[in-house]
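J.: okay, predicted coordinates and the sequence, questions at the end:
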Amino acid sequence: MDVMPKWADALLIPLISILIAFVLSAGVIVAIGEDPMVALNTMVQGALGSSYGWGYTLYYTTNFIFTGLAVAVAFHARMFNIGGEGQAILGGLGVALVCLYVPWPHWILALPFAIIGGALFGAAWAAVPAYLQAKRGSHIVITTIMFNFIAAALLTYVLVELLRPAGAMDPASAGFPEGTHLPTFQDMAGLFGITAFRGAPANVTFLVALLACVLVWLLIWRTRLGYEIRAYGHSEPAAVYAGISPVKIIMVAMLISGALAGMMAINNVMGEAERLVLNSVEGAGFIGIAVALMGRSHPLGVLLAALLFGFLYQGGAELSLWTNIPRELIVVIQALVILFTGALDNMVRMPLERFFLMFRKKRPAEPATAPKPDRKSTTAAE
């Protein structure tokens, strides 16, 4: 029997970890001579106080949903995919090729193929580390980290030597045709006569990210493949005994993980920049690790954790703009959140387990029953 109820493990532990991280962050703000309440109010107002702030918060949230889901799927197969950054970079290349070289008449037609392009390129970039893990025993953490650097170098070469328009100076592709431009939240609100989200980059990709959460939940908890992934993640020897192929699970889980990371490019490449640029991922692949850890590798938890980090990103930008608090402090807050939800999880979990153990009702002892007499011995005695 579990010591803690499931709701406490899923909600209470991350919440307490976040509160501890914010308290320590407030101490850092006080140490540099600033008011933590002013800082908090600035972040809340900047990220959630207007439709413009919400637009940026949800834009960042969309990125983190995709990368968080990517890490979560690999987690279920007991693999630590650190390559979400590189897989998202290559996913951007796939999206760019689809948008640049096919004359799409409307975004509704372009979007499904851009999703396929980003997913295929992201999955292809995850396939090599997956193969090395499955067939050669190479550690997935090492290979995926190295592939991040290779992806960044490859993108630089492609942009500078192949996709950069003639006469252009910046390493970026040409702008995507108008038929590939995704509707923003501002455009969608305008259909109902509402003026909101003006200038914010949040777009229809957020709805795709929500759909991805539902599909990942169905995959992991409602399909045979998802059961095999979870079984392998819990115990490889037991999975092998049950006839589950480790090579199959490693390859399939990493391909799905890479595809999800690559799909992030729909938001930042096709939806926001409308062209392929260097550093378009901006560390979202690494933030996805923290999102998956905090969300307990569950799509709903990933969604909520992605929203928190979206708030931190947008709130941090407002904090550096309107106060003397440096933008790097948000990196400190993120690091503290990651530290307490990941590395120091037991520091919160163990006291809570003892707390719930104190209040658990003890089962009443079963009354002792007298042994039934042996019929044969009774007959013999008579």
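T.: Ah, there it is. Numbers count the residues shown, from 1 in each chain.

J.: please make it C-alpha for all contacts and neighbour counts, starting now.
T.: Will do.

J.: spatially nearest residue to the residue positioned nearest the centre of the chain, not counting backbone neighbours?
T.: Taking Cα atoms, centre = their mean, the centroid of the chain lies closest to residue 68, which sits 0.9 Å from it. Spatial nearest neighbour of residue 68, excluding adjacent residues (Cα to Cα, 6 or more residues apart in numbering): residue 288 at 4.0 Å.

J.: next up, a second structure to put side by side with the first:
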Amino acid sequence: MSTVAATTAAGSAPGVGSGGADGPPPPEHTAETSLARTLQRIARSDLLVVVMSFVFAFLIGSVLIVIANEQVRQSLTYFFARPGDTLTAIWEAVTGAYGALLRGALFDNRAFTRTAESVREAGGSGMYVLLPALGAGLRPLTETLTVATPLIIAAAGMAVSFRAGLFNIGGTGQLIAGTMAAAFVGFALPLPTGVHLLAALIAGVVAGGVWGGIAGFLKARFGANEVISTIMLNWIATYLLFFSLKTELFTGASSGQPTSFAVRETALLPKLLGDGFRLHAGLLVVAIAVALLWWLMSRSTLGFHFRAVGSNPRAAQVAGISPTRTAFLVLAVAGALVGLAGAVHVLGTERRLTEGIAGNIGFDAITVALLGRSGPIGIVLAGLLFAGLSTGGRLMETSQGVPLDLVQVIQVLVVLFIAAPPLVRTLIGLRRVDNPQAGGRGRRRRGDEPAAATNAAGGSVAITSDETDDTTADDDTAREHGPSHRADPPGDPDPADPCSPSDPVDPQQEEGR
């Protein structure tokens, strides 16, 4: 039986009657410091999840590198005799592989040194040494930018559909449609230099928009699932490309060779660093596409309709926005941007059609858009990262013998971790960010200090731990089973209440029930 001790001043309650002293002041609540709030924001932010996803992905990649390394496996045979050799082999395998990855993606210091030494031996000095050495060292960065150019533009198109609540899987088909249209205009129409390039780019945009609009029309008119329709359109575009490269319209007399005519010089994107590098003016198109994505989704009425339908189609329809019309426009705009990526790819890098011209750009764009949270800055950073992994992986394979497939494994692991933020926060010890009630049970146990409650008269009532446990148990039971399981005080039966017992209940009969 719990005991309640009422503590009052002699004669009258504190603060009531003749000048009694006020009770003790309430405990002061310490304000949350700015540092704590900053740490909470960091713990809940997407940036922490992205960074730690890469850390975990590269850690798992390190394990795979160690397993695939021949020297590490040999040193494990005599590990207990000389454990230092195994640790050294592991360190050299991991650092060598990731060092080659960085050199192949950003700056090749070894190529810089070799070029500088060779120019000095030939009698060069000053800027005649520095410029060629910088060109050799920065060549990996230019390759990364070249690979990232169509990837970022295509990811911008994917971001439009994702933010509108549509999962567009048709990047490959829309990219192929854009490349075919742009290449055909590029090699078939004799136009002036500036006009020819602009016409080829517009042709790619229109073809990609039409190809995406087909899926949008099927969804708006017949309710077809956009995932299935876009996947099927990918295969249609792929086999249409194969068929086109076997016709005289695209290949001329050599129809047996699966390549098209070369794009005319008047329709090519100019190179930014000369003929020694592949970097072209498509990099400027990237800036335009990213700015267009920001303006469309953040400042335009059409983008507001896209986001409204993506957030709540029912509410958008009530507000006068047609979800079916919006679905068609979303996929058409997304396809237009992806078609622009295909046009930039064929007019700037490939310069002719081949059967494998699309590569993995269409599917990688989906990953880049998801990784970048469908935002302009995030897409740019994610696109540069994926392009760096692709270009750096080649040097890692040739110089260190690490399979290029490891890069694909790292990319998949990054996406896997980013798709599960609670998993990442759990691994770094921030589980309570996603589950604030974790560890909250049992915060009141026997032996805790009695909680003080204030009575109606202003006095304090000390509640012992037994009563605290009973009250807490009653509250937990009420929350679990509903208010009907809370014990009610005894009283007279209510004749107006049909559920009120009219006769007293025998305890033995009740127990028998």
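T.: Structure's in. What do you need? Note that the structure is predicted; figures quoted are calculated from it, not measured.

J.: what's the TM-score once they're superposed?
T.: Here the TM-score for the pair of chains, by TM-score structural alignment, normalised by the length of structure 1, is 0.85; 346 aligned residues with a Cα RMSD of 2.3 Å.

J.: quick one: map the residue nearest to the centre of structure 1 onto structure 2.
T.: Under the alignment by TM-score structural alignment, residue 68 of structure 1 pairs with residue 155 in structure 2.

J.: residue contacts, that match?
T.: With contact set as Cα atoms under 8 Å, 6 or more residues apart in numbering, residue 155 of structure 2 has these partners: 338, 365, 366, 368, 369, 379, 383.

J.: and the fourth one, how far is that from residue 272 of structure 2?
T.: Separation of residue 368 of structure 2 from residue 272 of structure 2 (Cα to Cα, to the nearest Å) stands at 25 Å.

J.: I'd say residue 164 of structure 2 and residue 309 touch.
T.: Yes - between residue 164 of structure 2 and residue 309 there is a contact under Cα atoms under 8 Å: 6.1 Å.

J.: hang on, the earlier thing: more neighbours: residue 368 and residue 272 of structure 2, which one.
T.: Set residue 368 of structure 2 next to residue 272 and count neighbours by other Cα atoms under 10 Å: residue 368 wins out with 29 against 13.

J.: residues touching that one, list them.
T.: For residue 368 of structure 2, the contact set (Cα under 8 Å, 6+ apart) comprises 151, 152, 155, 379, 382, 383, 386.

J.: which ones among those residues lie within helices?
T.: 151, 152, 155, 379, 382, 383, 386 (DSSP state H).

J.: got those residues as CSV, with distance to residue 199 of structure 2 columns?
T.: Output for these, formatted as CSV (distance: Cα to Cα, whole Å):
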residue, distance to residue 199 of structure 2
151, 22
152, 22
155, 23
379, 27
382, 30
383, 27
386, 30
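
J.: aligned to residue 318 of structure 1, what sits in structure 2?
T.: Per TM-score structural alignment, residue 318 of structure 1 is aligned with residue 395.

J.: sorry, back to before: what distance do you get for the match of residue 68 of structure 1 to residue 93 of structure 2?
T.: 34 Å.

J.: check residue 116 of structure 2 too.
T.: Distance of residue 116 of structure 2 to residue 93 of structure 2, computed by Cα to Cα: 28 Å.

J.: quick check: residue 322 of structure 2 touching residue 316?
T.: Yes - the pair residue 322 of structure 2 and residue 316 passes the contact test of Cα under 8 Å, sitting 7.4 Å apart.
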